[in-house]
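[1] give me coordinates for this.
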Amino acid sequence: MDALEEFILEAKSHCYIGRGPKNRQSCRPGSHDLSFQKANFSYLDSYFGGTDFMGQETVWRDEIPVWGMNYYGKILKDDLLTAEMAGRIITTSLQALYQQGRFLGGFQQEVEGFHYSDHSEGSYQRFTGVETIRLNTTLLYQFDYHGGMIRP
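    Got it, this is the predicted structure:
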């Protein structure tokens, strides 16, 4: 794992999963922003919405954008899965994934009677993936993401 990949994992762990504080001032009207900095790297996760949401994560090295990820997520069955429940399932699952020293790749687990699954292809340099929550065979939540390196 190189320094950039390590930083991405650390930033993700400190922000959404670590319940990092949201920035007081949004970088775009209506956005929710989470940021993290270490050495010459900085990270910003900026998203819109709640149960239906979209956003972008970006990493800068020496103030030059070098990596990014776009995403869209949606609770599909809000009569069976609340935003609070989905948040608990996702944070519990991603904490377990990050403890393995990675943020991409196949991962599945049962949380509170729900089945969490994350499948992706590629490496942090170029990837696509989908995260889902199911109850038995019913798809309740889906999060689509893709991203990779940014070069001038």
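[2] going forward, measure contacts between C-alpha atoms and count neighbours the same way
    OK.
[3] next structured bit after the longest helix anywhere in the chain?
    Secondary structure of the chain per DSSP state H: the longest helix is helix 83-99. Counting by DSSP states H and E, the next helix or strand C-terminal to helix 83-99 is strand 107-111.
[4] what ranges do the strands span in this protein?
    Secondary structure of the chain (DSSP state E): strands at 32-38, 41-49, 52-61, 64-75, 107-111, 114-123, 126-135, 138-149.
[5] the second one to strand 52-61, inter-axis angle?
    Orientation note: strand 41-49 sits at an angle of 170 degrees relative to strand 52-61 (axes from the mean of the first three to the mean of the last three C-alpha atoms, to 10 degrees).
[6] would you mark the buried spots in strand 41-49?
    Using 16 or more other C-alpha atoms under 10 Å as the burial criterion, the residues of strand 41-49 that qualify are 41-48.
[7] sequence B follows; please return its structure for comparison with A:
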Amino acid sequence: MTNLAAFIVEAHRNGYATTQADPGPDGEKVITYGRGEYGYRDQYYGSTAFVGHEVVTRDGRPVWGMSYYGDVVREDADPNDVYAVLREALEQATTDRPYRGPAAYEGDEMTYSSSVDGDLQRFEGEEHIQNSETVVYRGTFAGGRVD
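    The predicted structure follows:
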């Protein structure tokens, strides 16, 4: 599981956090990444409100996956600013928390926080971005081992 967690962190740092997605035939956005025996595919729909999933393969077989949903929940929040903070937070993933971002991250004007119940085998969590005391983004995610 250590190698898997390290690859997930690497894929996140080379995925949505830093890479432009390729458009798919049905309006989805797709990001792929691979190294050695591992492959990663992130497929999502939408922009201000989005839904998607990630799958990690090892030697061509699915071994791990995660589904997620997120939305800017305040009309007065600039989605570009909100998602810039989300990208920064996702770059901070660690092998002990490879799911999304860290428990806490402070951007220039907004803060990111996430909570996770479970481990790499099976987990669910929530993430928020706040501007001062106001939540401007909410996201949920869940996933784990795939056999």
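[8] re earlier: make JSON lines out of the strands of structure 1 and add distance to Glu10 of structure 1.
    Below are the strands of structure 1 laid out as JSON lines (distance: least, C-alpha to C-alpha, whole Å):
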{"stretch": "strand 32-38", "distance to Glu10 of structure 1": "9"}
{"stretch": "strand 41-49", "distance to Glu10 of structure 1": "10"}
{"stretch": "strand 52-61", "distance to Glu10 of structure 1": "12"}
{"stretch": "strand 64-75", "distance to Glu10 of structure 1": "14"}
{"stretch": "strand 107-111", "distance to Glu10 of structure 1": "18"}
{"stretch": "strand 114-123", "distance to Glu10 of structure 1": "16"}
{"stretch": "strand 126-135", "distance to Glu10 of structure 1": "18"}
{"stretch": "strand 138-149", "distance to Glu10 of structure 1": "17"}
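[9] any idea what Asp78 of structure 1 aligns with in structure 2?
    Aligned by TM-score structural alignment, Asp78 of structure 1 pairs with Glu75 of structure 2.
[10] the residue lying closest to Gly20 of structure 1 once chain neighbours are set aside - how many residues pack around it?
    Nearest residue to Gly20 of structure 1, sequence neighbours excluded (C-alpha to C-alpha, 6 or more residues apart in numbering): His14, at 5.9 Å. When counting by other C-alpha atoms under 10 Å, one arrives at 16 neighbours for His14 of structure 1.
[11] trace His14 of structure 1 over to structure 2, please.
    In structure 2, His14 of structure 1 lands on Asn14 (TM-score structural alignment).
[12] again, but for Asp33 of structure 1
    Using TM-score structural alignment, Asp33 of structure 1 lines up with Val30 in structure 2.
[13] OK, contacts around its match?
    21-24, 41-44 (C-alpha atoms under 8 Å, 6 or more residues apart in numbering).
[14] closest to Leu4 of structure 2 out of these?
    Closest approach to Leu4 of structure 2 among the contacts of Val30 of structure 2 (C-alpha to C-alpha): Arg41, at 14.2 Å.
[15] OK, contacts around Gly148 of structure 1?
    Taking C-alpha under 8 Å, 6+ apart, one finds 67-69, 123-127 in contact with Gly148 of structure 1.
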